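1. Provided below for reference: sequence and predicted model.
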Amino acid sequence: MINQTRVSEFIIIGFSSIKEVQIIFFSVFLIMYVFTFTQHVIIILVIHLDHRLHTPMYFFIINLSFLEISYVTVTVPKMLSGFISGIKTISVKGCFSQLYVFFFLGTTECFLLTAMAYDRYLAICVPLHYNGIMDTRTCIKFTGGCWCAGFLAPLLPTIFIFRLPFCGSNVINHFFCDSPPLLKLSCQNIDSIEVINFVLGSLILLTSFCLTMVSYIHIISTILKIPTKNGRQKAFSTCASHLMIVIIFYGTTIFTYVRPRTINAFDFNKVVSLIYSVITPMINPIIYSLRNNDIKQALKKMLTPVCM
């Protein structure tokens, strides 16, 4: 028999209940969070302070950095507090707020990565028309569209999940409030909501991934036409790094959300979710910015007066 008492809070299991292991996890995730946060803040400050970097590409990078600071802050601090205090409960409203904001930011990142790939396509494949097409107004429209679409897309699924009755177990086998483990806790038929999630997830993830890949295919085709070997190698190095991050991000998110039914192996799902929600935001600054010579020079210029 299902316990008909409505739950007032959820318990987020996280990764381990052993105190010694939790301390290790706390240290590792704290280092990762601080490292991620610091990298993105440095990138935002460097681009903001150096007027030479006030170009469309770096405008998109600032948005990506701000987005990923928010992205990791939605889940990691709550997880860290659970490791230290041992209190792993979260209110129902707090859980669904975390769920919505997480999907809002994740969806925005999908659209933003697509816009960034298109920006690089214009810069590399049609450089003579780039400044005419990608002006300040167009950049604002692109980024504004990404944020607005990201805000609206998860609204309906979150409302549907929020209206579900949760009258059985209140234990979430995850490290944050994610939709697959939440749906498993409902004492109502969830087939229609799973279909909505599947269709919407497929539409957002597969469409943005395909558009991003089309841009990179054209970029690679253009790079192959570069006459010098050194020029091709340098361009391929940057392009391959970007492409690797895109494939990791989309590969893990598509595996998690684009499937007709939830998979019960939540321990494996937690590892996959960790890749796109914590590890990818930590790696992105290195791939997109800190390996960039313009960013390096601007950072060196900004630090020189401090070191003197």
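-> On my side now, so go ahead. Residues are numbered from 1 along each chain as shown.

2. from now on I want contacts and neighbour counts done on CA atoms only, so please keep to that.
-> Noted.

3. what's the helix or strand for the closest residue to Q22 other than its chain neighbours?
-> Among residues not flanking Q22 along the chain, F83 sits closest, at 5.5 Å (C-alpha to C-alpha, 6 or more residues apart in numbering). Using DSSP states H and E, F83 sits within helix 56-85.

4. tell me the secondary structure for K296?
-> helix (DSSP: H, G, I helix; E, B strand; the rest coil).

5. ok, structure two:
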Amino acid sequence: MMKNGESEVNMEVKNETSIQEFILEVFPAIQHLGNLLFLVHLLAYLASIVGNMVIIIITWADHRLQTPMYVLLSTFSFCECCFITTVIPKLLSIFLSGRQTISFSACLTQAFFSFFLGAIIFFLMAVMSLDRYLAICKPLHYAYIMNLKVSFLLISLCYSLSFILITCLVLKVSQLLFCGPNIISHFFCDLIALIHLSCSDTRSFEIYLFFVTSFVILLSLIVTIIAYSNIVVTVLRLPSAKERQKAFSTCSSHLIVLSLMYGSCVFIYLKPKQVNRLDSNREAALVNTVVTPLLNPVIYTLRNKQVHQALRDTLSRVRL
């Protein structure tokens, strides 16, 4: 049995070696291009925020857009804004100042919100796919099945389920011991990169992380695939070639964004061995933090006449 003195010494060693801050490696190969990287990411960030905020504002300013589809879309845009805000501002400060350190508590906070909001976004994409399926494949039953009350209930479910799963995940990380090194091979506090720095036994955590990410991504992906498969079948049955072309044009643009998001996340999180591929994870994560938030407002509103009309009406009211 361990003596009390030995136990106290071990506890002191743990306290002394437990690190209090991490260093975000960001992009070491092109770190010398800090000013250029700052400008590129700043413009992408501002464009994403403005584009998504426009969707949110016109949805709630125009009563014609206060329907389940646009409520889901505005919630999706809000989560996108929050998601990139958890990552990009810190990245911008690193490019500008060169200070790459982040405290342990700030790192866990960033990890929690990035995973929490990311999970909500995936669940919302599944719900939005179902909404489109009902609108296109079951138009006569749509108003009965999907209304504002149901849409708010589904949004609440997305938030609640994500909060429970990610809170348990981050609490497990907070119990790990980190005693060096403290360099995170990423541009934000990604949990995969973080756990590789732990000197605790992380096998059970890695299993739980794999389970949570698999559940979130695969559940959303399966629902989305089923919904869009039925949409494609329904579109192919349309009598007018012009209607088919228009429907496929809209669906194809949606599928491009979905493919980018699901493809990058499957590549990052749904592989059993992560240790030797952290660099590729970093590049793939850029798709979700920079590319898709920039594309989403364009993809979901570019061909939407209702949104165009609502935007014109809102701007005309502002001028008056």
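-> Cool, the structure landed. As the structure is a prediction and not an experimental result, all values here were calculated from the model.

6. fetch the TM-score of the aligned pair.
-> Once the chains are laid over each other, their TM-score by TM-score structural alignment, normalised by the length of structure 1 reads 0.96; 307 aligned residues with a C-alpha RMSD of 1.7 Å.

7. burial count for the residue nearest to Q22 of structure 1?
-> Residues near F83 of structure 1, counting by other C-alpha atoms under 10 Å, number 24.

8. in structure 1, which spans are strands?
-> Taking DSSP state E, the strands of structure 1 run over residues 9-12, 89-91, 171-172.

9. where in structure 2 does the second one fall?
-> On the basis of TM-score structural alignment, strand 89-91 of structure 1 is assigned to residues 101-103 in structure 2.

10. have a look at how far, on average, that stretch is from structure 1.
-> With mean C-alpha distance after the TM-score superposition for structure 1, stretch 101-103 of structure 2 departs from structure 1 by a mean of 0.7 Å once superposed.

11. which residues sit against that stretch?
-> 20-24 (C-alpha atoms under 8 Å, 6 or more residues apart in numbering).

12. run the chain-centre distance for that stretch.
-> 22 Å (C-alpha atoms, centre = their mean, to the nearest Å).

13. just stretch 199-210 of structure 2 next, same as before
-> Remark: stretch 199-210 of structure 2 is offset 22 Å from the chain centroid, using C-alpha atoms, centre = their mean.

14. so it matches what in structure 1?
-> With TM-score structural alignment as the criterion, stretch 199-210 of structure 2 aligns to 187-198.

15. ok, now stretch 232-249 of structure 2?
-> The aligned range for stretch 232-249 of structure 2 is 220-237, by TM-score structural alignment.

16. sorry, back to before: may I see the buried residues of the match of strand 89-91 of structure 1?
-> With burial defined by 16 or more other C-alpha atoms under 10 Å, the residues of stretch 101-103 of structure 2 counted as buried are 101-102.

17. same check on stretch 285-304 of structure 1?
-> Of the residues in stretch 285-304 of structure 1, 285, 287-290, 295, 298-299 count as buried by neighbour count, 16+ other C-alpha under 10 Å.

18. now those in a markdown table, with distance to L183 of structure 1?
-> Formatted as a markdown table, these follow (distance: C-alpha to C-alpha, whole Å):
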| residue | distance to L183 of structure 1 |
| --- | --- |
| P285 | 34 |
| I287 | 35 |
| Y288 | 36 |
| S289 | 38 |
| L290 | 40 |
| I295 | 44 |
| A298 | 47 |
| L299 | 46 |
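
19. can you tell me which of these is closest to V214 of structure 1?
-> Y288 (19.1 Å; C-alpha to C-alpha).

20. so what corresponds to the closest one in structure 2?
-> Checking TM-score structural alignment: Y288 of structure 1 goes with Y300.

21. and what of V258 of structure 1?
-> Under TM-score structural alignment, V258 of structure 1 pairs with L270 in structure 2.

22. how many residues are close by the residue nearest to its match when sequence neighbours are not counted?
-> Distance criterion C-alpha to C-alpha, 6+ apart; nearest residue to L270 of structure 2, sequence neighbours excluded, is S214 at 6.3 Å. Neighbours of S214 of structure 2 under the rule other C-alpha under 10 Å: 18.

23. which residue in structure 2 aligns with Y58 of structure 1?
-> Aligned against structure 2 by TM-score structural alignment, Y58 of structure 1 finds its counterpart in Y70.

24. pretty sure that match sits against W60.
-> No: in this structure, Y70 of structure 2 is not within contact of W60 by C-alpha atoms under 8 Å, at 9.2 Å.

25. the two - which one has more neighbours?
-> Neighbour count, other C-alpha under 10 Å: between Y70 of structure 2 and W60, Y70 has more, with 20 against 14.

26. for the more buried one, which residues are in contact?
-> Y70 of structure 2 neighbours (C-alpha under 8 Å, 6+ apart): T59.

27. and the match of Y58 of structure 1, how close does it get to D131 of structure 2?
-> Distance of Y70 of structure 2 to D131 of structure 2, given as C-alpha to C-alpha, to the nearest Å: 10 Å.

28. and if you look at I195 of structure 2?
-> For I195 of structure 2, the distance to D131 of structure 2 - C-alpha to C-alpha - is 37 Å.

29. farthest-apart pair in the buried residues of stretch 285-304 of structure 1, please.
-> Using C-alpha to C-alpha, the pair of the buried residues of stretch 285-304 of structure 1 lying farthest apart is I287 and A298, separated by 16.7 Å.

30. pretty sure D50 of structure 1 sits against A298.
-> Yes: look at D50 of structure 1 against A298 with C-alpha under 8 Å: they come within range, at 6.4 Å.

31. and the helix holding F83 of structure 1, what's buried?
-> Applying a neighbour-count criterion of 16+ other C-alpha under 10 Å, one finds 56-62, 64-65, 67-69, 71-76, 78-80, 82-83 buried in helix 56-85 of structure 1.

32. now that helix on structure 2. Mean distance?
-> Mean for helix 56-85 of structure 1 is 0.5 Å (mean C-alpha distance after the TM-score superposition for structure 1).

33. again, but for stretch 212-223 of structure 1
-> In the superposition with structure 2, the average deviation recorded for stretch 212-223 of structure 1 is 0.5 Å (mean C-alpha distance after the TM-score superposition for structure 1).

34. how far does that stretch sit from its chain's centre?
-> Offset of stretch 212-223 of structure 1 from its chain centre (C-alpha atoms, centre = their mean): 22 Å.

35. kindly report the same for stretch 208-227 of structure 2.
-> From the chain centre to the centre of stretch 208-227 of structure 2 is a distance of 13 Å (C-alpha atoms, centre = their mean).

36. ditto for stretch 120-131 of structure 1
-> Centre-to-centre, stretch 120-131 of structure 1 and its host chain are 26 Å apart (C-alpha atoms, centre = their mean).

37. now do it: everything it contacts.
-> 57, 215-216, 218-219, 222.

38. so what's the residue count around N10 of structure 2?
-> 12.
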